[in-house]
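Undergrad: Just a sequence and a predicted model for now, questions to come.
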Amino acid sequence: MLPSDQDQQARRLLSVYDTELREAAEMTGATTVTRDGPLWRGTFGDRGFVTYRDLGGLTGPALDHLIARTVTYYATQTPVTSFEWKTRGHDAPADLPDRLVAHGLHAEEPETVMLGEAALLAVDLPLPGGVHLRRIDHQPDPLPDLMRAAAAQERAFGTPFSAADLALRVQQHRDLLEFWVAEAHGEVICTGRLEVVPGTAVAGIWGGGTVPEWRGRGIYRALVAQRARSALARGVRYLHSDSTAASRPILHRSGLLPVTTTTPFIWTRQEPRR
């Protein structure tokens, strides 16, 4: 594919992303959803989440007022301990990150939004000897396997994962979510979710991680291919993922294209000083 053709394809996919994967699509599972101008503000338990299709041309003081109202909105909800304002690299105005920081939010690491045709990823890939793939969410009692998967994710990412949180996610989104693992000798060595976006032809691939001693052997890519095949069987056309520097090259080689970046800006409730 010529660079110009790839650029054209990326622009088309960016339109799919903006149209299908923002605003209401990001509020699935929210306990409350409110609107303020262009913003969608959701609450998910003790966390808040802010998204929008665009900011409607707001700049300067008008944008500052919108940010301040949002901080006040979540600050007055005592169960909420933090909220995320999700920015995208192609959004305007360019000084939005600076304005968010000025209102007490801090930026986390940016990720690359990858998007493309699921059929490009649904290929047969070899696995190392003794490794097999298995879906674990549709069992009568998935908790034991989810506990093993959470432990593997903790090893892969170096941060704690709660099996109870995974089980709750499965329960709440049973018809939309698939949880897959790669196993070797009875041990979970790689994990990944497929999450269908309701009302769209898109699904997300999330939570992919391989434990350190099994990396570089094609297991993550094989698990992506398996989720792509499952997505196609569900009638899904596109797959997307917010990718770290580690996973982006793998997804790019598989056929997904980078269409923009995303940076979470986080507000955290400060405990009063005693």
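TA: That came through, no problem.
Undergrad: going forward, measure contacts between C-alpha atoms and count neighbours the same way
TA: Fine.
Undergrad: by contact count, what packs against the top helix by length along the chain?
TA: When every helix of the chain is counted residue by residue (DSSP state H), the longest turns out to be helix 3-20. Applying 3 or more CA pairs under 8 Å, 6 or more residues apart in numbering; DSSP states H and E, one finds that helix 3-20 contacts strand 111-117, strand 257-268.
Undergrad: Past that helix, which element shows up next along the chain?
TA: Per DSSP states H and E, helix 3-20 leads on to strand 32-36 as the next helix or strand towards the C-terminus.
Undergrad: Identify each buried residue in that next one, please.
TA: Residues residue 33 are the ones in strand 32-36 that count as buried (16 or more other CA atoms under 10 Å).
Undergrad: what does the helix or strand following that strand rub up against?
TA: Scanning the chain past strand 32-36 towards its C-terminal end, the next helix or strand to appear is strand 39-44 (assignment: DSSP H and E). Among residues not part of strand 39-44, those counted as contacts by CA atoms under 8 Å, 6 or more residues apart in numbering are 23-24, 27, 29-35, 48-52, 55, 80.
Undergrad: still on that earlier bit, could you single out the most deeply buried of the helices and strands packed on helix 3-20?
TA: Stretch with highest mean neighbour count among the helices and strands packed on helix 3-20: strand 111-117 (a mean of 23; mean count of other CA atoms under 10 Å).
Undergrad: Give me the contact list for that one.
TA: Contact with strand 111-117 is made by 13, 17, 237-245, 248, 251-252, 255-263, as judged by CA under 8 Å, 6+ apart.
Undergrad: ok, second structure coming up, stack it against the first:
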Amino acid sequence: MDLAALRTLHDQQLRLGARPDGPGARVERDGPVVRQTGPAHGWNGVLWSGLTPDDADAAIAAQIGHFRAAGRGFEWKLYSHDGPADLADRLLAAGFVPDARETVMVAEAAAVSAPVDLPEGVELHPVTDEEGVRMVVEVHDRAFGGDSSPIGRRLLDQLADAPDTVAAVVALAHGEPVSAARLELPRGSDFAGLYGGGTVAPWRGKGLYRALVAHRARIAAAHGHRYVQVDAADTSRPILARLGFAELTTTTPYTYEIE
């Protein structure tokens, strides 16, 4: 893969040309910034920026003002190739708080879709209704800690209003939900997005993460998406690399809470 060309395509399709990722969300361009404003349980933030040292501070202030007026805390997704070079420092000075850096990894969907043998007693089930979404939330809560109910509400909205843009799967071990993951299928994009991929502690290291990647890659390919991409934490990056994913860039979420 030509990673430089893929990074440009990724920026064009998923950032500059982003579409709303769920019901009640809107994407708009505000000068050198592309942002999404959504419901309280949805994702709110800056998707792309093309800033210079001369306009960066004003653009940051404008986005803070916009989301404050909307009553939404928001995230500025800062990619390592975004300018200006000191944009991270400018976000910090404006009151943003950085989260852990993630590595954007990409692979051709067909190349990572080979079925993986599951442990005895484990089956994959598509998520299509409220009970399935409840199991996704349960797994995420157990695997990652915290409250994953906003993810569940968003997933329910997507399944109801735009089921062709999302897929989710739960791994059941003798009927117990032990792993779950989601797949975003943006219309008109070459890229499908892998999200979640959480496995409860007793079932880690048994191939479930790999199985969910392959399962979602097959769905992505069937929907016409050539690539699958994931914002990978340090824990999943080595696994994805072994599966054939390449590192495209890095991204760090900077969050701003509205008081």
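TA: Noted; the coordinates are in hand. These figures come from a predicted structure and were not determined experimentally.
Undergrad: just to revisit the earlier point, I'd like to know which of the helices and strands packed on helix 3-20 of the first structure is closest to residue 207 of the first structure.
TA: Of all these, it is strand 111-117 that lies closest to residue 207 of the first structure, at 13.6 Å by CA to CA.
Undergrad: quick check: the closest one aligns to which part of the second structure?
TA: On the basis of TM-score structural alignment, strand 111-117 of the first structure is assigned to residues 102-108 in the second structure.
Undergrad: circling back to that earlier point, between the helices and strands packed on helix 3-20 of the first structure, which one is closest to residue 189 of the first structure.
TA: Residue 189 of the first structure sits nearest to strand 111-117 of all those, at 23.7 Å, using CA to CA.
Undergrad: Beyond the closest one, next helix or strand please.
TA: Taking DSSP H and E as the definition, the helix or strand that follows strand 111-117 of the first structure towards the C-terminus is helix 118-121.
Undergrad: okay, the angle between the longest helix of the first structure and strand 111-117?
TA: Regarding helix 3-20 of the first structure and strand 111-117, their directions subtend 100 degrees when assessed with axes from the mean of the first three to the mean of the last three CA atoms, to 10 degrees.
Undergrad: which residues sit against helix 3-20 of the first structure?
TA: Residues outside helix 3-20 of the first structure that contact it (CA under 8 Å, 6+ apart) are 53, 115, 116, 200, 202, 257, 258, 259, 260.
Undergrad: I'd like to know how many residues surround the fourth one.
TA: So the one you mean is residue 200 of the first structure. Here the count is done by other CA atoms under 10 Å, and residue 200 of the first structure has 16 residues near it.
Undergrad: And it, what's its match in the second structure?
TA: Across the alignment, which pairs residues by TM-score structural alignment, residue 200 of the first structure is matched by residue 189 of the second structure.
Undergrad: Test my guess that residue 125 of the second structure contacts residue 173.
TA: No: when contacts are counted by CA atoms under 8 Å, residue 125 of the second structure is not listed as touching residue 173 (10.8 Å).
Undergrad: the more surrounded of the two?
TA: Between residue 125 of the second structure and residue 173, counting by other CA under 10 Å, residue 173 is the more crowded of the two (17 against 14).
Undergrad: Pull the contacting residues for that one.
TA: 121, 122, 123.
Undergrad: Would you format these as JSON lines with neighbour count, distance to residue 200 of the second structure and secondary structure included?
TA: Written out in JSON lines, the entries for these read as follows (neighbours: other CA atoms under 10 Å; distance: CA to CA, whole Å; DSSP: H, G, I helix; E, B strand; the rest coil):
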{"residue": "121", "neighbour count": "9", "distance to residue 200 of the second structure": "16", "secondary structure": "coil"}
{"residue": "122", "neighbour count": "18", "distance to residue 200 of the second structure": "13", "secondary structure": "strand"}
{"residue": "123", "neighbour count": "14", "distance to residue 200 of the second structure": "15", "secondary structure": "strand"}
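Undergrad: So which residue is dead centre in the second structure?
TA: By CA atoms, centre = their mean, the mean C-alpha position of the second structure lies nearest to residue 195, the distance being 5.0 Å.
Undergrad: Which parts of the longest helix of the first structure count as buried, going by neighbours?
TA: Within helix 3-20 of the first structure, the residues that qualify as buried are 9, 10, 13, 14, 16, 17, 20, counting by 16+ other CA under 10 Å.
Undergrad: ok, the first one to residue 257 of the first structure distance?
TA: Spelled out, it's residue 9 of the first structure. Distance of residue 9 of the first structure to residue 257 of the first structure, given as CA to CA, to the nearest Å: 8 Å.
Undergrad: Drop anything exposed from the contacts of strand 39-44 of the first structure.
TA: Neighbour counting with 16+ other CA under 10 Å marks 23, 27, 33, 48, 49, 50, 51, 52, 55, 80 as buried within these.
Undergrad: which two from those end up farthest apart in space?
TA: Set against one another by CA to CA, those have their most distant pair in 55 and 80, with a gap of 24.0 Å.
Undergrad: if we can go back for a sec, secondary structure element holding the residue nearest to the centre of the second structure?
TA: Assigning secondary structure by DSSP H and E places residue 195 of the second structure in strand 191-199.
Undergrad: Distance from the chain centre to that strand, please.
TA: 7 Å (CA atoms, centre = their mean, to the nearest Å).
Undergrad: quick one: the strands in the stretch 151-259 of the second structure?
TA: Ranges of strands within the stretch 151-259 of the second structure are 166-173, 176-184, 191-199, 227-232, 246-256, based on DSSP state E, counting those that start in this stretch.
Undergrad: out of these, which comes closest to residue 55 of the second structure?
TA: strand 246-256 (18.7 Å).
Undergrad: helices or strands up against that closest one?
TA: Under the contact criterion of 3+ CA pairs under 8 Å, 6+ apart, strand 246-256 of the second structure touches helix 3-10, strand 74-79, strand 97-98, strand 102-108.
Undergrad: mean shift between it and the first structure?
TA: Taken over the aligned residues, the distance from strand 246-256 of the second structure to the first structure averages 0.8 Å (mean CA distance after the TM-score superposition for the first structure).
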